[in-house]
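Student: need the 3D shape of this:
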Amino acid sequence: MSGMSRRRFVSGMSAVAAGAAVMPVLTAGRARALDRALATTAARAVRIDGTTLEQVATPVGDGAYKRLTPGPGWPLAVRAELAGAASGRDDRRTGLASFVQFTDLHLTDTESPVRFEYLARFIDSAHRPQEALTVRGASSLVERVNQIRQGPYTGLPFSFVMATGDNTDNHERIELDWYLTVMSGGRITPNSGDLARYEGVQNSGSAQYWNPESSLQDAYKAKGLPQIGGFLSGSIRPFDAPGLTVPWYTTVGNHDDSIEGSLPDLGLLGDLYTGSRKLEGCDDATAAQLADALLHDPGEAVLLLGKLITGGGAVRTVTPDERRHPFTPTEFAQAHLSPACTGAGPVGHGFTPDSVGSGHLYYTFDLADGVLGISLDTTNRAGFADGSLGTAQLNWLESVLEAHSGHWYDSNGSVVRGGSDSRLVVVFSHHTSGTMGNLLPDPYHPFEARHSGGELVTLLQRFPNVVAWVNGHTHTNQIIPHGHSVAERAFWEINTASHVDYPHHARIIEIADNQDGTLSLFTTLIESAAPYRTDFGDTSDPGLAALYRELAYNDPYATPGTRIGTATDHNTELLLARPAS
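Tutor: Next comes the predicted model:
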């Protein structure tokens, strides 16, 4: 079956070489090499259906606007930087765990007054032409997971899905409600304010934005984006989200924690969130000043925003909505405990009544038999997009690792014997090792020190049973080996691209014991269940989900060529020394 799928999608395709975003036509020689690689991949897999091992969205056409079509899959890349790849391991392998990572869904209330769409030319994430479709796109990703059901290499059913942060875009209660419903299932109206109409920048009549339902020749249409009748009315239409059929967990990200993921939420802008004044534009000089402040001086950004709202910019009146009010960490945890969003479970999705009482959004869970999952909170409520860990959480993490390690290494490199509850460990966070340099004091814990990604790497390398650190935030596919002179102290960092910017990937991760002193971590990217081909006249739910992917590829301010990663960041086998018992 896998071989048939491979041939079906490779035959007659003239599209991409694995690892590139804008993909050249394959020469006969390269096509044969890719065909051989895919054949080998299919032979090693239990199944490849529904994954990027089978097929990948591929841009085609000569115009400014590229259409997407199904192209050849991406073969498996074996990475042996941390341990050797012994022959015969496929026949000896025992599956230990199989799960899925979602990340950076950014479910977006596009009509919210507290947004910065007018800064898109300075900060690409401020506005995306596809963002009115984030909720439908995420639900289509859920559909894909429900279809695949099992790991392609171990054949193990998925035990859970972990969403590693930025589940909401602007930490609004309505965005959180959409996220919980997408994951657990139910009726969703992806609209706020006046539920009968759209009140965002995409019908503003400003040539600065893509006005999809208008013939206005705006800046986006100049880049090739089409006019699509019924796009906005379709985007706010209620639909039924199927919800995941497997348990799911949540890790918190900076967009779940602060204003647009950048400004500290000190309760100063609550009235603006729920009010009727939406800033849709300002002069270029002020926009550049505000964009710089968002990146470098959150306090100055808040002051500039206040001045613009009170008379310095183009303000539109929108329908107020109390559901846009920002949520606190306590409310974030409490919402997950609602019986209405339990879905496939577990109750609380990692959060407990203790999480509500303490506001601590970090926890442990049983990932699989003999494998422990640890979800961290790497956000810093002082503002800025990047993160860090507070001392209390770092100490908690160290104590958890000690409790579940058969042995570890102290700071001098000496072996310390642990207890009997030794398990493999997978760590989850939103931020990566390279994006945890925000050491500003947390305003809610001003006397607590903050700790960087480098410090976290050093801590994790003391514990041989840590096999992977899985994260998001960068919107980029990248897999980093963290080697060590002592082989068993090495681990893999697996960073996955977002589901709001192209390439819209989620990632299957499987852990297997090769029975030769090594482990294999298989990573397989998946796209949503949306059709690859779009029809500008189709605003059905599948049609809109397909447009979500294609518009993301054609966002004139985005950089899909860097975010997609290389062949060694896509479908991989990551070798690792198995820790001694």
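
Student: CA atoms for contacts and neighbours, from now on please.
Tutor: Will do.

Student: now do residue 549 against residue 395, distance only.
Tutor: 41 Å (CA to CA, to the nearest Å).

Student: look at those two and report which has more neighbours.
Tutor: residue 549 (29 against 12; other CA atoms under 10 Å).

Student: the more buried one against residue 504, yeah?
Tutor: Yes: with contacts counted by CA atoms under 8 Å, residue 549 reaches residue 504, the gap being 6.9 Å.

Student: what sits in contact with each of these two?
Tutor: The overlap between the contact sets of residue 549 and residue 504 (CA atoms under 8 Å, 6 or more residues apart in numbering) is empty.

Student: touching stretch 271-285 from outside, list them.
Tutor: Contacts for stretch 271-285 (CA under 8 Å, 6+ apart): 112-118, 201, 308-309, 312-326.

Student: can you show me the strands along the stretch 451-581 of the chain?
Tutor: 466-471, 478-482, 491-495, 506-513, 518-526, 572-577 (DSSP state E, counting those that start in this stretch).

Student: please generate a structure for the following sequence too, so the two can be compared:
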Amino acid sequence: MRSAVLGALGALLLAPVAAADPAGRSTTDETIRAASGSGYVALERAGGEKRQLRRPPGVRVDADRDEARRSLAFFGQLTDPQIADEMSPARVDFLDGAGGEIKSSWRPQEAVGLQVFDQVVRNVNANRTSEVRDGRGKRAKLGFVVSTGDLADNQQLNETRWFKAVLDGGRVDPFSGKPISAANPCATDANTVAALNAAVAARQYTGVADYDDYPGLPADRYRAFWDPDAAPPGGPYAAFPRYPGFLERAQQPFTAAGLDVPWYNARGNHDGLVQGNAPASVDLFRSIATGCLKVFPSLGLDPAQFAGADEAEAFRRIGDPAFITTLLAGARPVPPDPDRRILSTVEYKREIGNGHGYGRVDAAERRASDGNATYYAFRPRAGVELISLDTVAEGGGSTGNLDHPQYRWLEAKLKAAKRAKRLVIAYGHHTLATLSNTRTDEDAGSCAPTPKPGCDADPRRSTPIHRGTKGNATLRALFLKYPNVIAYVAGHTHDNRIDLVRRGKSGFWQINTASHADTPQQSRLIEVMDNRDGTLSLFTTVLDHAAPIAAPAPGTAAAGFTESQLASVSRVLAWNDPQAERGARGRTLDRNTELLLRDPR
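Tutor: Below is the predicted model:
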């Protein structure tokens, strides 16, 4: 912990705002690319990208289709901001240096995730009018936005409230940690209590990105993290810039714009599992989240011991109470916070509220699941139905699946929509390929005798489990059975990817969009057009967030940064992150497109 760096000098040293920034623009107008050079590189403006026409084999392209077409639905997709309480004791960020399947348990830009998410929302609002004209020359207005999950990072109450505040608009306070008191205790000495309470009063960052919080360790313990105040002793972040006071500036409250249209939510694995992987059914693990001991890199814990461990092995060891006890023996005191508690599914729904989809859960499913069902459907206009799926594998693991009760409900919905000749767009967190989890919900453990977050609270049997592309009764096969399914919109993989999924003349488009947490921090607009010639067109348009392309100059004190400048720094940090997937932008065929289909009606 250290005091925030103050002073007006920072405001005078900020880099000038670029003349052509993303606010109010889409990537058909301009794009962002890495500047030339090696090492840590800046980002710069590049030209816009033309829309790519894609069609299934055998579907005729009518050159005059733009003269008759009508808009049926125009909506946005947000996905994977993974809003992190980066100071939470419940995180496993101390293992990030192990790489492999444990990578991205920490990100250099994670402290400003809320500011980035607000800039994402602002550019969606600024692009509410469609770029595509119908046959009468009119352009549709954005009707709603769907979120395809991983809005929170660690299933915590405060993270959930934060992302909802960004989406709804209003005051957002990114800081976590509360003063120690009888109601918020910490078993430590009086001097430590005084120091921790002073840190809360000063809104100081506490975590792995501040080397001062765990001094005196071998150099390799620091190389895996970026401290904006101090140069690392070599390693992948050695070329990263300094922004003194950046972490403390990130903790300041701000006012979020909020979406100008309704939004509907689908859960992701990070919304329903600890760090997106483990059920929160271990009592000790839940108590760690709200307590005052946080595990930092240490002499006794070398992340290299986890190198090469797959996800299942790593989280089996992390979830073992004996191993947790060993970790806590070398932990350091931090300000505790009861708002870091892990949410159950019912509590999560209550926090989101009925207005963002969960009020549309079928009454029969709600009763049968003891209030745990989170899947629902709605019709934004006659002839079009949106179906929201919950693909979280309650038994654990970052990949997903559908339990049998949800699968049966989905099939009934698809059957009814086909009879009524409604077009169906389904959305959920996991792509078909990542719906590969074979764990049952019962693997999370029973809720008896006392319900608790992380247990299997749905009294119905989850089996047989349904996956995306493998096993019996897959989601792919179910969608293909009903030709009125025209799209499945997903996230999870953090990259832009569009695939035609077909069998014979039947098919649909799977539309996957990059995350807001990692490079390139983009969102997507989707519009369905009836070409009135026996075909449909789905227009997809990718948006960068609204923050300036040019980040403040390296070395600038961060005390004077605006929220948009914090988000600008985040964008370039995310691009330069050594763990970043540079191919996440996808091909041009995965971004701005016109996707043709036969009209199944």
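
Student: which among the contacts of stretch 271-285 of the first structure end up buried?
Tutor: By neighbour count, with 16 or more other CA atoms under 10 Å, these hold 112-118, 201, 308-309, 312-313, 315-316, 318-326 as buried.

Student: taking the residues you listed one by one, which sit in strands?
Tutor: Counting by DSSP state E, those place 315-316 in strands.

Student: the residue nearest to residue 246 of the second structure when sequence neighbours are not counted: neighbour count?
Tutor: Leaving aside its sequence neighbours, residue 246 of the second structure sits nearest to residue 558 (CA to CA, 6 or more residues apart in numbering; 5.0 Å). Using other CA under 10 Å, the number of residues around residue 558 of the second structure comes to 30.

Student: center of the second structure, which residue is that?
Tutor: residue 80 (1.5 Å; CA atoms, centre = their mean).

Student: is it true that that one touches residue 494?
Tutor: Yes: Residue 80 of the second structure is in contact with residue 494 according to CA under 8 Å; the separation is 7.2 Å.

Student: overlap in contacts of those two?
Tutor: Common neighbours of residue 80 of the second structure and residue 494, using CA under 8 Å, 6+ apart, are 514-515.

Student: look up how far residue 127 of the second structure lies from the residue nearest to residue 246 of the second structure.
Tutor: 30 Å.

Student: residues in contact with residue 300 of the first structure?
Tutor: Counted by CA under 8 Å, 6+ apart, residue 300 of the first structure has contacts residue 293.

Student: mind checking what it lines up with in the second structure?
Tutor: Counting by TM-score structural alignment, residue 300 of the first structure corresponds to residue 317 in the second structure.

Student: host element of that match?
Tutor: helix 311-318 (DSSP states H and E).

Student: name the residues of that helix that are buried.
Tutor: Of the residues in helix 311-318 of the second structure, those buried (16+ other CA under 10 Å) are 311, 314-315, 318.

Student: spatially nearest residue to the counterpart of residue 191 of the first structure in the second structure, not counting backbone neighbours?
Tutor: Matched to the second structure by TM-score structural alignment, residue 191 of the first structure sits across from residue 175. Using CA to CA, 6+ apart and skipping residues adjacent in sequence, the residue nearest residue 175 of the second structure is residue 251, 4.9 Å away.

Student: kindly tell me how buried that neighbour is, as a neighbour count.
Tutor: Neighbours around residue 251 of the second structure, by other CA under 10 Å: 20.

Student: translate it into the numbering of the first structure.
Tutor: Using TM-score structural alignment, residue 251 of the second structure sits opposite residue 236 in the first structure.

Student: wait, its match touches residue 194, no?
Tutor: No: look at residue 236 of the first structure against residue 194 with CA under 8 Å: they stay out of range, at 10.4 Å.

Student: which ones are touching the residue nearest to residue 175 of the second structure?
Tutor: 111, 173-175, 203-205.

Student: can you do 7 Å?
Tutor: 174-175, 203 (CA atoms under 7 Å, 6 or more residues apart in numbering).

Student: for the spatially closest residue to residue 238 of the first structure that is not a sequence neighbour, grab the count of nearby residues.
Tutor: Spatial nearest neighbour of residue 238 of the first structure, excluding adjacent residues (CA to CA, 6+ apart): residue 189 at 4.2 Å. For residue 189 of the first structure, the count of nearby residues is 14 (other CA under 10 Å).

Student: right, and residue 189 of the first structure touches residue 241 too?
Tutor: No: at 10.2 Å, residue 189 of the first structure does not count as touching residue 241 under the criterion of CA atoms under 7 Å.

Student: assign a three-state SS to the residue nearest to residue 175 of the second structure, would you?
Tutor: coil (DSSP: H, G, I helix; E, B strand; the rest coil).
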